[in-house]
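1. The following comprises the amino acid sequence and a computationally predicted model.
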Amino acid sequence: MTPVLSAPGDGDLTRDPSPKDIRLWRRYLANERAEAAVYRDLAQRREGEERDILLALADAEGRHEAHWRELLGERGDGGVKPGINTRLFGVFARRFGSVFVLALMQQAEARSPYATEADATPTMAADERIHEEVVRGLAMRSRTRMSGMFRAAVFGANDGLVSNLALVLGVGATGVSPQVILITGLSGLLAGALSMGAGEYVSVRSQRELLQASTPNPETPSLIPRLDVDANELALVYRARGMSADDAQERADRMIALQGAAPESGPVNLTGGEEHEELGTPWGAAMSSFCFFAGGAIIPVLPYLFGLQGLTAVFVSAAVVGIALLITGGIVGILSGAPPWKRALRQLLIGYGAAAVTYVLGLVFGVTTG
């Protein structure tokens, strides 16, 4: 996908710019230079088509840079630095070059001010919208390549944070001793991690078994050339796997012709070309879920491990868990292309809401039994 490029010199060059205009143009120029550098840094970590696309985006930002240089003329860039966000993107791109940077750049392109900027050309505003879609597509590729490890990491840790915070606060509100709270928290950590690990093992094992049951019998394709099976019957195999009648017939004819021309090419492929998500091993998935849940669940227990008691331990536990929830929510927001602070706040409110309910129930239960 080739970005729409604007030609410089379409802005209003006749009026005398104010000092405010010059400062704004210089900031736009600095940002365009920095964004082009980000795309070039990302391109160095990619190959093939993705590299070409990123370099094309860098060239497009260079055209926008030329527009602001022309407006500034002899005034120059004044040594103005790009915005803090753009500078951070550059640091991330040079050090990581990951889907996180693409997701952040997607948001940056979506927030382009050119749509309401009188000194930017209409073409430049359209360019930025196209750039957003290009980066969205690249980020989608990277998200697709990410394995289920990320899902297990974020949601496993989040489950550990919320469930054990709720458990610790709920039990603590009943008025039991700090030692009981600590033992309860560690027991909740172990029980939850084992449950997560066992559930992930069963889930991945079941998925692999289902995929195996859907895979053609490995002996059948090798026998087809020896049997009196015409193309119509072979086409039924492909139709049963979801292909249209015409496509199935065309594929069957091609497979039969391939076998007739070069039998040594191998057995007939009976799949319809469908793709399945790459699955890890059941034990690998179980161990990762166990570790991620345990990593999240240990955080609410830390104050009690260090000897804190009473409301001090409650506040410290809630505070450190809140920070962790903000981090996990922000990461999810970045990768989903949404504002990270919204996802972080949502994660925090959900976690604190669950913990508050159990804490109130613990208070009620403590009063009732007391």
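-> Great, that's in hand. Numbers count the residues shown, from 1 in each chain.

2. only C-alpha atoms for contact and neighbour calcs from this point on.
-> Fine.

3. Next, the buried residues of the lengthiest helix in the chain.
-> In the chain, taking DSSP state H as the definition, the longest helix is helix 178-214. Within helix 178-214, the residues that count as buried by 16 or more other Cα atoms under 10 Å are 178, 181-182, 184-186, 188-190, 192-202, 204-205, 208.

4. Below is structure B, check it against A:
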Amino acid sequence: MTVRPDSTARDRRRWAQYLVNERAEARVYRELAGRKTGEERAILQALAEAEGRHEAHWLGLLGGEPGSVPAASTRTRMLGWMARHFGSIFVLALAQNAEGRSPYDQDPHATAAMAADEKVHEEVVRGLAARGRRRLSGGFRAAVFGANDGLVSNLALVMGIGATGVGAHFVLFSGIAGLLAGALSMGAGEYVSVRSQRELLEATEPAELDAGVLPDLDLDANELALVYRSRGMDAEDALTRARRMLHRSRTSGAAAAESGPVAVPDAHEVIGGAWRAALFSFGFFASGAIIPVLPWIFGLSGSVAILIALILVGAALMGTGAMVGLLSGAPPLRRALRQLLIGFGAAAVTYALGLLFEVTLG
């Protein structure tokens, strides 16, 4: 193969960058496939093969393997590192975001099929990531909410108390009390919330019909059809299904599997267990709430303690926000800044109130 005669040096640099990125992405999918089995493994291997076809396209335009190639993009290198060291849920979330930002739509040297592939890949990766998100969502929700609430509420508490001018020991006592009270409240509240939601779901899930009563039903009265209509089927489809069910029960006496519930799959899995959510919420609230108190634990006080608390909590807030962004496939920096602004906004309000009380009481 020979390089395209009408290509420029800039074109060839761009093609070489695409080439190494496609190779790196294929390696990511193969790394993930090596940890999976069954259908997920086959899907990831197919994605790696598709990236290989894209690689071959750029090799063809370059006229074969170039003498030197650039490093893969930072995003792609990070994907590869995470694929080797972390769980697939983080990698797939990042890969989903990367596939959605493919430049092939705007590049005249990429084929229409390649651009279409990237759009399809985004949905494929989204589907794979959704499985992990469902498994993670219950405990993860409690962990993120618990840690964030602990960070924000206790930072607001110690800053508000500290702004009144009281002694460092009183600020420390207030922070520890806020940690314990908040963690217990969050754990208990999360348990009640999740348990109530699961009980509500159990109460609304349709039960299996007793096959023994089917032959005795009056088809003309459409009683069985009403069951299916109450589960979301339109009248015509419900009647058709009811007739089929009654026919089967009267001719063979078999209990039809179709009579089972029409429910949303994985509903309980998404919510998670009540005890698990409570423990996650308690533990992560406590781990978040201890951070604003650390300067006073180590003997600092006044403005220095408040400044260090702000720095520590700011870093933690940005970390939790970025993690949520990664797992949701959204830009992590935007989510990190949102968490930071919300947390510092709450702290600023309580600090201002503390200053007001200091002036009033002084």
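-> Happy to help now that I have it. The structure presented is a predicted model; accordingly, all values stated were derived computationally and were not measured.

5. TM value for the aligned chains?
-> With the length set by TM-score structural alignment, normalised by the length of structure 2, the two chains reach a TM-score of 0.89; 358 aligned residues with a Cα RMSD of 2.7 Å.

6. What is the longest helix of structure 1 packed up against?
-> helix 148-172, helix 282-297, helix 302-305 (3 or more Cα pairs under 8 Å, 6 or more residues apart in numbering; DSSP states H and E).

7. Mean deviation, the longest one versus structure 2?
-> Here helix 148-172 of structure 1 is compared with structure 2 after superposition; its mean distance to the aligned residues, by mean Cα distance after the TM-score superposition for structure 1, is 0.7 Å.

8. What range does that helix cover in structure 2?
-> Mapping helix 148-172 of structure 1 onto structure 2 (TM-score structural alignment) gives residues 138-162.

9. Tell me the gap between the matching stretch and the middle of its chain.
-> Relative to its parent chain, stretch 138-162 of structure 2 has a centroid offset of 20 Å by Cα atoms, centre = their mean, to the nearest Å.

10. Then stretch 299-316 of structure 2?
-> 30 Å.

11. go on, stretch 31-43 of structure 2?
-> 20 Å.

12. Same question for stretch 67-84 of structure 1.
-> 35 Å.

13. for stretch 188-206 of structure 1, same thing?
-> 23 Å.

14. Just tell me the aligned range of it in structure 2.
-> The aligned range for stretch 188-206 of structure 1 in structure 2 is 178-196, by TM-score structural alignment.

15. could you pull out the helices for the stretch 251-370 of structure 1?
-> 282-297, 302-305, 310-335, 340-369 (DSSP state H, counting those that start in this stretch).

16. and Gly170 of structure 1, how many residues sit next to it?
-> Residues within reach of Gly170 of structure 1, counting by other Cα atoms under 10 Å, total 24.

17. got the contact list for it?
-> By Cα atoms under 8 Å, 6 or more residues apart in numbering, the contact set of Gly170 of structure 1 is Ala355, Thr358, Tyr359, Val360, Leu361, Gly362, Leu363.

18. Skipping adjacent residues, who's closest to the first one in space?
-> So the one you mean is Ala355 of structure 1. Ala166 (4.0 Å; Cα to Cα, 6 or more residues apart in numbering).

19. Equivalent analysis for the third one, please.
-> Taking Cα to Cα, 6+ apart as the measure, Tyr359 of structure 1 lies nearest to Gly170, with 4.2 Å between them; neighbours along the chain are not counted.

20. Tell me how many other residues crowd Ala46 of structure 2.
-> 16.

21. Residue in structure 1 paired with it?
-> In structure 1, Ala46 of structure 2 lands on Ala56 (TM-score structural alignment).

22. Need the outlier residue of structure 1, farthest from its centre.
-> Distance from the C-alpha centroid of structure 1, by Cα atoms, centre = their mean, peaks at Asp228 (50.6 Å).

23. Distance check, the aligned partner of that residue in structure 2 against Ala225 of structure 2.
-> Counting by TM-score structural alignment, Asp228 of structure 1 lines up with Asp216 in structure 2. Separation of Asp216 of structure 2 from Ala225 of structure 2 (Cα to Cα, to the nearest Å): 14 Å.

24. about what we covered before: quick check: which element contains the residue farthest from the centre of structure 1?
-> Asp228 of structure 1 is part of no helix or strand when elements are defined by DSSP states H and E.

25. can you pull the contacts of the residue nearest the centre of structure 1?
-> For structure 1, Leu335 is the residue whose C-alpha lies nearest the centre (Cα atoms, centre = their mean; 3.2 Å). Counting by Cα under 8 Å, 6+ apart, Leu335 of structure 1 touches Val99, Phe100, Ala103, Arg143.

26. same question, Met196 of structure 1
-> With contacts defined as Cα under 8 Å, 6+ apart, the neighbours of Met196 of structure 1 are Gly156, Ala286, Ser289, Phe290, Phe293.

27. residues in contact with the first one?
-> I take that to be Gly156 of structure 1. So Gly156 of structure 1 contacts Met196, Ser289, Phe290, Phe292, Phe293, Gly296 (Cα under 8 Å, 6+ apart).

28. Grab the nearest non-local neighbour of Pro66 of structure 2.
-> Per Cα to Cα, 6+ apart, closest to Pro66 of structure 2 is Ala16, 7.5 Å.

29. how about the one you found, what's its match in structure 1?
-> With TM-score structural alignment as the criterion, Ala16 of structure 2 pairs with Arg26.

30. Tell me if I'm right that that match and Trp68 touch.
-> Yes. Arg26 of structure 1 is within contact range of Trp68, at 7.4 Å (criterion: Cα atoms under 8 Å).

31. if we can go back for a sec, quick one: contacts for the residue nearest to Pro66 of structure 2?
-> Trp58, Leu62, Pro66, Val69, Pro70.

32. quick one on the thing from earlier: figure out the helix or strand that the match of Ala16 of structure 2 lives in.
-> Taking DSSP H and E as the criterion, Arg26 of structure 1 maps to helix 19-44.

33. Kindly report the same for Gly78 of structure 1.
-> Here Gly78 of structure 1 is assigned to no helix or strand, by DSSP H and E.

34. so what's it closest to, chain neighbours aside?
-> Arg26 (7.0 Å).

35. From Thr116 of structure 1, how far off is the one you found?
-> 17 Å.

36. how deep is the nearest residue to Asn269 of structure 1 once chain neighbours are set aside tucked in, by neighbour count?
-> With sequence-adjacent residues excluded and distances taken as Cα to Cα, 6+ apart, Asn269 of structure 1 is closest to Pro221, at 6.7 Å. Neighbourhood size, Pro221 of structure 1 [other Cα under 10 Å]: 15.

37. so who does Pro221 of structure 1 touch?
-> Contacts of Pro221 of structure 1 (Cα under 8 Å, 6+ apart): Pro267, Val268, Asn269, Leu270.
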